[in-house]
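Trainee: model the following, please.
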Amino acid sequence: MQQLTNVVALRPPQEAGDEGINRVLRALRTHLDMDVAFVSRFRERDRVFTHVDARAVAPLKPGDVLPLEAGYCKKVVDGLLPELIPNTAQVPMAMSIPETRALPIGAHLSVPVRLSDGQIYGTLCCFSALADTTLGTRDLGMLKVFAELIADRLEMDQHAKEERLRKHRIICAALAQAQPNVVYQPIVSLGDGTIAGWEALSRFSSQPKRSPDLWFQEAAEAGLGLEMEVRAVEKALEGLGQLPASHYLTLNCSPALLLSGRLAKVISDHDPARLVLELTEHCVVPDYDALSNALVPYRTAGVRLAIDDAGAGYASMRHILQLRPDIIKLDMALTQGIEHDAQRRAMASALIAFARETDTSVVAEGVETTADLLTLRRLGAHRVQGYLTGRPMPLVLAANWQVPRLAELFEPPSG
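Mentor: Here you go, the predicted structure:
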C-alpha cells in the first residue's frame, strides 16, 4: 500500500527554526537582565531585524529595516565600537549615535554571528535603557556562545529551506510529467472467486527511482502533498467507467486530504456506492473527531471506508475503533505464511471475529499462495488481494481481467 503522510500537523522548517532562535533570545535577555535582544541580518545596503525579544513593548520588530551604517551593529563588526559597553555615557562614539538617546540605550552588547564558512551573517545584540556596570567579559563570552548556537540554527534552517526547494522542484517536475501513473489490483471474493473490486495504486516513472510511499512523503515535505494525492485520485477515477459496473474502486486517502475538503469535488461525478476510501496504518490522525465529522457526508452518500494494514501495528487498531470502517484489510505481514503459523492464524481469527460482530467485511492482502488463500477462506475472510489472484496492472488489462486458474478453489468441498 502507498503510505500517505499526514501534513496537517507539520510546520514549515523555517517556522520551527524561528521558534528555536526566539527561545535562545529570551533566555539570553532574561539571564543578562536586558530590555531587548535581537538578531539582525546584514544585506548589501541595510540590515533587517530577523528575531526580536523584549521585556515590554519592543522599540523594533522582526522585519524592520535600517541602513547598514545606522546604529551600533556594523560599527561593532568593523571594530569602531567595543562589543561590550556597560555604560554608553562613557563611550563618545556611542553617545554620537542618535539611537542612544532616542531609545535610550544605557548598556549594549553585540557580537558578530559568523557562519561556518567564515561569512558574517549579521549580529546578535542586546541592550538596556539603563547602564549596567556589572556586565563583564563573562557576559560577553556567554553572548558569543549564544551567537554560535544561533549561527548553527540559521545554517540548519538554510539547509532545510534548500532541501525543501529541491524537493519542491522534483515534485513539480513529476506533476508536470503527468505523474503518478495508476495501476489497478483486483480484490477477489472468497465466496465465488469473482472480482469484487480494485485498488488503485500509484506508480512513478520519474527520477529518482523509489517507492511510491517515498514520493508521497516527499511531496508532503515539499508542501505539495495534497496536489499529489488529488492527482492520484483523479487519474484513478478516470478508469472507473471502464471497469465492470459491479466492481468497486478503493482510493488511498490521507487524513489531510479528507480534512481539506478537496476530495468531495474530485469524486462528485462518480457513483459513491462504487468508491472506497482507504486509510493506512501509517496515516497520523491528530484529531479523530474532526476526521469522523469530515467523513460523514461521504459515508452518508454511500462511500465506504477501509482501514488498511490491520494487524501491522497499534495505529491501525486505533483507526478501526475510532472510525468504525466498513472494510478491514489484513496486512500481508499477518497473512503471508498463515497456513503454517498458529500465531498468525490466531490474530487473523480474532480480527475476523471482530469484523463479524461489527458487520464489517475483511480483505486479506498479500496473498501469494494457494495454501494461504484456503486458510484465510476457512478462517472466514471475505476477500483476498495479492499476486495469486492478480498483480497491479494497467487499466487496459484490468478492464477484461479474469482471475487465473482458481475456479477449483471456490468449488464446494466434495462429500
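Trainee: from here on, contacts and neighbour counts on C-alpha atoms
Mentor: OK.
Trainee: now the strands for this structure?
Mentor: Along the chain, counting by DSSP state E, strands occupy 36-42, 46-54, 65-67, 84-85, 107-114, 120-128, 181-189, 195-203, 248-252, 275-279, 304-310, 327-330, 361-365, 383-385.
Trainee: please give me the structure for this one as well, since I'd like to look at both together:
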Amino acid sequence: MSVRPTPASVLGPKAEVPEPATAVVELLGILRRHLGMDLAWLGRIEADVLVVQVINGDGASFQLAPGSTVRRESALFGRVLSGEFPTVIPDTRADPRILRLPVVDELDVGAYAAVPVVDSDGIVYGLAGCLGHGPHPHLRPRDGRFLRMIAEILGDSVTDLHRMWEVRSRVWRDVSHVIDGGGPALAFQPVLDLEHGKIIGVEALSRFSDYARSPSQWFTAAGSVGLNVDLELAAVRRALAVLPRLPTHMILAINVSATTLSAGLVDMIMNEDAERILVEITEHERIGDTPAINRDIEHLRRLGVRIAADDVGTGYAGLEQLVRLRPEIIKMDCCLTQGIDTDPARRAVAAGLVHVAKEIGGSVVAEGIETAAELQATRETAIPYGQGFLLGPPTPVLPEAVR
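Mentor: Coordinates of the predicted model:
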C-alpha cells in the first residue's frame, strides 16, 4: 500500500484498489445522473475506514479518487450504517448534526446519499452513494429507494449486472411513469346488500394501460424495485378523490398492503370522511405481532375507518390472524365462493366465517359471485354482502345506481 497523507482530517492514507469493472462504473454513472449529483462512488469498509473503490463523476473536486480512504469518525457513512442518518440528505448544511462533521466543509459536501452494499452471503461489503457540492432539494425518499436498488445489483455478481439492470430499470421507469401521472387508473366494483339487492358501496380497483402485467403483477413488480408503497399511495390518493362523488350512505373500499399502513396512509385519510372508508389489507403476511402496524390500524379505527381482511381463504394466516386483527369485514375469496352451490365443504367454511365474524363483531363479503346458483347458496349461508360479475363488474365509471 502506498501512503500519501493529506491535511484533511476526513481522509486517510491512499490505498491500492483493483481496476474496476466497466459495468460497475457505468452503473454508478446511471445513479449519478438519476440523482443529479456530482459524484457517485462505491466503497469497501475496512475496520474504521471506507476505501473508495470506484467513482463516476468529478472526484477531484471532493479530493476523492479510487484508493482514497475516509475515516468513520469524521464522515457520514458510519452514521448511515447505524441508521442514525437517513439514506438521502438533500442539504447537509440544514441539519446541525451533520453540519458539525468535518466532511461537510473539508470535502465541500452539500448533498449526500448512501446505502450499504451487501454481498451474496448477506455480509455488508461497503456502501454505494452520491455526493453533491450544493443542496439538492429535488431529492425525494423515492430516490433513496432507487439507490437501494442500485446497491442490490452491485451486491450481485457482475456477470448478471447488465441483465438485472435492464429488467429493473424498465420496471422502475414503468412504475415511476404511473406514479408521476397521478397513479393507476381506477375501476369501481359495487358491493351489494344481498338481502335487499342494494349497492352499499364500491371497491376502487387499480387498472393499468399496459396489459402485459396484471394489476397484481404491477404491484409485485413495483415491490421488486422498492416502489410498491409509492404506487399504492398514489392509487389511494386517486381513489379518495372519488369519495365526494359518492352518496353519503355509500362506502369506499381501498386496497393497501400492511406495509403501506405505516407509510403515510393515516395522514392521507386524516381530513377525509373516514367513516365512509373501508381499508382492505391485501398483503398475505402475519401482522398480529407487528406493533407499528397494529398502532396504525387502531389509529385508523379511532378516525372511524373500518378494516377488512382481504382474500380470506387463500392463506391469509388463517383464523388466528382473523381473531387477532378482528376486522370489521371478512372478504371471503372467490376460491371459496365459486362452486359454493355444489360443494358442501365450501359451504361449511363459509358458514364458519360467518360465525367467526359474528363473534368478533364483523360481517362477511363474498367475492367472485358469478352465477345465480352461487348467489342463492351465498344467501342461504347467511353471508350478508357480496360482489362479483353477476352483481356488477368493475367499470371505469361509478355504477349508475351509485351516482
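Trainee: can I get the strands of structure 1 in a markdown table including distance to Ala236 of structure 1 and mean neighbour count?
Mentor: Formatted as a markdown table, the strands of structure 1 follow (distance: least, CA to CA, whole Å; neighbours: other CA atoms under 10 Å):
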| stretch | distance to Ala236 of structure 1 | mean neighbour count |
| --- | --- | --- |
| strand 36-42 | 48 | 25 |
| strand 46-54 | 45 | 20 |
| strand 65-67 | 51 | 15 |
| strand 84-85 | 65 | 21 |
| strand 107-114 | 51 | 24 |
| strand 120-128 | 49 | 23 |
| strand 181-189 | 6 | 23 |
| strand 195-203 | 6 | 23 |
| strand 248-252 | 8 | 24 |
| strand 275-279 | 11 | 24 |
| strand 304-310 | 17 | 25 |
| strand 327-330 | 20 | 25 |
| strand 361-365 | 20 | 25 |
| strand 383-385 | 18 | 27 |
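Trainee: nearest to Pro212 of structure 1, of those strands?
Mentor: Closest to Pro212 of structure 1 of the strands of structure 1, according to CA to CA: strand 195-203, at 6.0 Å.
Trainee: pull up the aligned stretch in structure 2 for the closest one.
Mentor: Mapped onto structure 2 using TM-score structural alignment, strand 195-203 of structure 1 spans residues 199-207.
Trainee: how close does the matching stretch sit to structure 1?
Mentor: Using mean CA distance after the TM-score superposition for structure 1, stretch 199-207 of structure 2 ends up 0.7 Å from its aligned counterpart in structure 1, as a mean over the superposed pairs.
Trainee: tell me the counterpart of Thr220 of structure 2 in structure 1.
Mentor: Aligned by TM-score structural alignment, Thr220 of structure 2 pairs with Gln217 of structure 1.
Trainee: what's the burial count for that match?
Mentor: As a burial measure, Gln217 of structure 1 scores 18 neighbours (other CA atoms under 10 Å).
Trainee: now swap in Trp218 of structure 2 and tell me
Mentor: Considering only other CA under 10 Å, Trp218 of structure 2 is surrounded by 23 other residues.
Trainee: separation between it and Ala401 of structure 2?
Mentor: Using CA to CA, to the nearest Å, we find Trp218 of structure 2 at a distance of 30 Å from Ala401 of structure 2.
Trainee: can you check Leu127 of structure 2 too?
Mentor: Separation of Leu127 of structure 2 from Ala401 of structure 2 (CA to CA) stands at 56 Å.
Trainee: then Asn294 of structure 2?
Mentor: 36 Å.
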